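> What follows is a predicted structure for the sequence shown.
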Amino acid sequence: MKRRVTKAIFPVAGLGTRFLPATKSVPKEIMTLVDRPLIQYAIDEARAAGIREFIFVTSRGKSALEDYFDHAPELEASLRKKGKKELLKTLKSTNMDSGAIAYIRQHKALGLGHAVWCARRLIADEPFAVILPDDVIAAEKPCLQQMTEAYADTGGCMVAAMEVPPEKASAYGVLDVKEDMGSMVSVKGMVEKPNAEDAPSNLAVIGRYILTPDVLKNLNRMKSGSGGEIQLTDAIAAELQAERGVYGFRFRGQRFDCGSKAGFLQATVAFGLARDELKDELSDYLEQMVAVQKAAQ
């Protein structure tokens, strides 16, 4: 019987330098898409997948992130007094139960693999998920929920995968496919940020993982890899050498790279257009902007 995945690691120690000066005082994960911070999208996705323990790997300057998940009694009392029930409901959805959330410090920026390794004592011997909040995925069924349902049949390690243009492969970890089974592929190798001509496929790993505790043991032995960092991809690839299953999962949904300014803006537009109370006004504005640009050419 395969164990359920109930723990998730959220690596949020990055400085967010691509969004300076905003991130001088505001953690990138608190920056908002429409009216919800990036981290809330990640938390909601994890909850939908059955995650009950949330582990944040943080660094200095992230106190606003910790405060965000705390209760706000004065604000709640004010909303209650004014009869703003919907806002009160929305506010309460951001609260985390006592003991459900933990914070671990990553004191040196040594890569994603190192960030996951920092949480090893809270994982112990259970399978666990890793969610990168920079990757926001719009999907009818949340991406991690799709993965946990598939994981119930496969076990092993599973990574979310999407097809990318060959010239963009160098920005991702790329899968070397053993067998393509449609939404699922079995993996025989993984290459971190290959040159376009060396990429074994166009299936790129994006920020959702379900991993076994063996990956943490592999990270114990890891030396720095691509870019001088400890790569999570390398620790997962070690599972292939041990002949333990590694799978790529083609999720159904649209992924936005909110670690880049362009991706963040694209996500803001897409999520705004998905909101009933915003879509008409926003759509009209976008049409006007396009018309003005065409007229200026």
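Cool, the structure landed. Numbers count the residues shown, from 1 in each chain.
> use CA for all of it now, contacts and neighbours both
OK.
> and F256, that's in a strand?
Yes: checked against DSSP: H, G, I helix; E, B strand; the rest coil, F256 lies within a strand.
> give me the number of residues near it?
Other residues near F256 come to 20 when the count uses other Cα atoms under 10 Å.
> hang on, it packs against A267?
Yes: using Cα atoms under 8 Å, F256 is in contact with A267, at 5.9 Å.
> shared neighbours of the two, which are they?
Common neighbours of F256 and A267 are listed as V136 (criterion: Cα atoms under 8 Å, 6 or more residues apart in numbering).
> can you give me the helices in the stretch 1-150 of the chain?
Ranges of helices in the stretch 1-150 of the chain, per DSSP state H, counting those that start in this stretch, are 38-48, 63-68, 73-81, 85-92, 112-118, 120-123, 143-154.
> helices or strands up against the first one?
Right, helix 38-48. Applying 3 or more Cα pairs under 8 Å, 6 or more residues apart in numbering; DSSP states H and E, we find helix 38-48 packed against strand 135-138, helix 143-154.
> V290 is nearest to which of these?
With Cα to Cα as the measure, strand 135-138 is the member of the helices and strands packed on helix 38-48 nearest V290 (24.3 Å).
> In addition, the following structure is provided for comparison:
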Amino acid sequence: MTTVRKAVIPVAGLGTRVLPASKAIPKEMMPVVDKPVIQHVVEEAIKAGIKEIILVTRSGKSAIEDHFDSHYELEHQLDLKNKTQILDSVSKIIPSDVTILSVRQPEARGLGHAVHCAARIVNNEPFVVILPDVLVNNYQQDQNDLQQMVHAFDEHKAAQIMVESVPEDQVHLYGVADCNGVKPDAGESVSICAMVEKPKREDAPSDLAVVGRYVLPARVMELLAATKPGAGNEIQLTDALDELLKEQKVEAYRMTGKTYDCGNKLGYLQANVAYGLQHPETAEAFKQFLTKLD
């Protein structure tokens, strides 16, 4: 049985890259086909064995918490009309043995600060960090990438950071893992010797970009508590991970699925196309529609 039972999902961002859509609706509630982005991410965590999900939120984001709560009036009406399938889709969003909690990030002070806001609930246990902007699509795979990362964490006794290969002209957009010239195959983990935040193309130690999934030991929360503001005058998770590297092994896990960055307009559209072509209710008709576009 896995030792990793908790996930921290920071959802306090403003969603400026998808404005005006996110002006009144949290970006995490924007739908990909028939589920909001946050539900796709929570389902990913649950499949990886997570039993306690901690949302790090702020004012104006109550719709996220409401989504995972019961809605008596809606469920009652669906029941009366015998719409069983739809009722199940809204009343059984999470299994009964999974808990969703929320904590507030009182001010925007960076990803590291957001993660540390959950320290008391994490309570000195290993934990997962999931950035909800990024969907990881493991369609028709027996295990999702997060499951494999959790397994690697337990087996190797080392923090796991998800990476994917990106084109050389895009490395400056990401944090990049330096694995001392070693490039893991998809689904494998290798040791990281350093992490470089948004390097110039000519300075990048590899093409392995960090893509928003982490499995971390409890020690990271202690390191975050001592982390000073860094880039952008914010408390950066990367800085705490650099300190962790000085103390223990950290590994880069190369993903097997495909990512979609729903935090920007193009990535969001791409996710809807990909997931729409996989959804049993829409796949065939949507494919026909797309083939007829000019």
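Sure, I can see it. Small disclaimer: the values here were computed from a predicted structure and weren't measured.
> out of the helices and strands packed on helix 38-48 of structure 1, nearest to A46 of structure 1?
With respect to A46 of structure 1, and counting by Cα to Cα, the nearest of the helices and strands packed on helix 38-48 of structure 1 is helix 143-154 at 6.6 Å.
> and the counterpart of A285 of structure 2 in structure 1, what element?
Alignment note (TM-score structural alignment): A285 of structure 2 maps to E281 of structure 1. Assigned by DSSP states H and E, E281 of structure 1 falls within helix 279-296.
> in that helix, what's buried?
Residues K279 are the ones in helix 279-296 of structure 1 that count as buried (16 or more other Cα atoms under 10 Å).
> So what touches it?
So helix 279-296 of structure 1 is contacted by G272, L273 (Cα under 8 Å, 6+ apart).
> Then stretch 24-39 of structure 2?
With Cα under 8 Å, 6+ apart as the criterion, stretch 24-39 of structure 2 contacts 11, 14-15, 18, 21, 60-61, 63-64, 93, 132-133, 135, 262-263, 268, 271-272, 275-276.
> Go through stretch 157-174 of structure 2 and flag the buried ones.
Quick answer for stretch 157-174 of structure 2 (16+ other Cα under 10 Å): A158, A159, Q160, I161, M162, V163, E164, S165, V166, V171, H172, Y174.
> Read off where stretch 149-169 of structure 1 ends up in structure 2.
Using TM-score structural alignment, stretch 149-169 of structure 1 lines up with residues 151-171 of structure 2.
> which non-adjacent residue is nearest the residue nearest the centre of structure 1?
With distances taken as Cα atoms, centre = their mean, L132 lies nearest the centre of structure 1, 2.5 Å away. Once flanking residues are discounted, L132 of structure 1 sits nearest to G207: 4.8 Å by Cα to Cα, 6 or more residues apart in numbering.
> what does P217 of structure 2 give?
That would be P126: by Cα to Cα, 6+ apart, it lies 4.3 Å from P217 of structure 2.
> so what's the residue mapped onto that neighbour from structure 1 up against?
Aligned counterpart of P126 of structure 2 in structure 1: P127 (TM-score structural alignment). When contacts are counted by Cα under 8 Å, 6+ apart, P127 of structure 1 touches R3, R4, V5, K7, I210, L211, T212, P213.
> Same question for D169 of structure 2.
Applying Cα under 8 Å, 6+ apart, we find D169 of structure 2 in contact with R201.
> Count the neighbours of E277 of structure 1 for me.
10.
> SS state for it?
Using three-state DSSP, the structure places E277 of structure 1 in coil.
> how about stretch 29-47 of structure 2: buried residues?
29-33, 36-42, 44-46.
> for stretch 103-115 of structure 1, same thing?
Buried, per 16+ other Cα under 10 Å, within stretch 103-115 of structure 1: I104, Q106, G111, L112, G113, H114, A115.
> start to end distance for that stretch?
For stretch 103-115 of structure 1, the first-to-last residue distance is 12 Å (Cα to Cα, to the nearest Å).
> Check what contacts stretch 104-118 of structure 2 and list those residues.
For stretch 104-118 of structure 2, contacts defined as Cα under 8 Å, 6+ apart pick out 8-10, 12-13, 54, 56-59, 103, 129, 221, 224-225, 233-238, 240.
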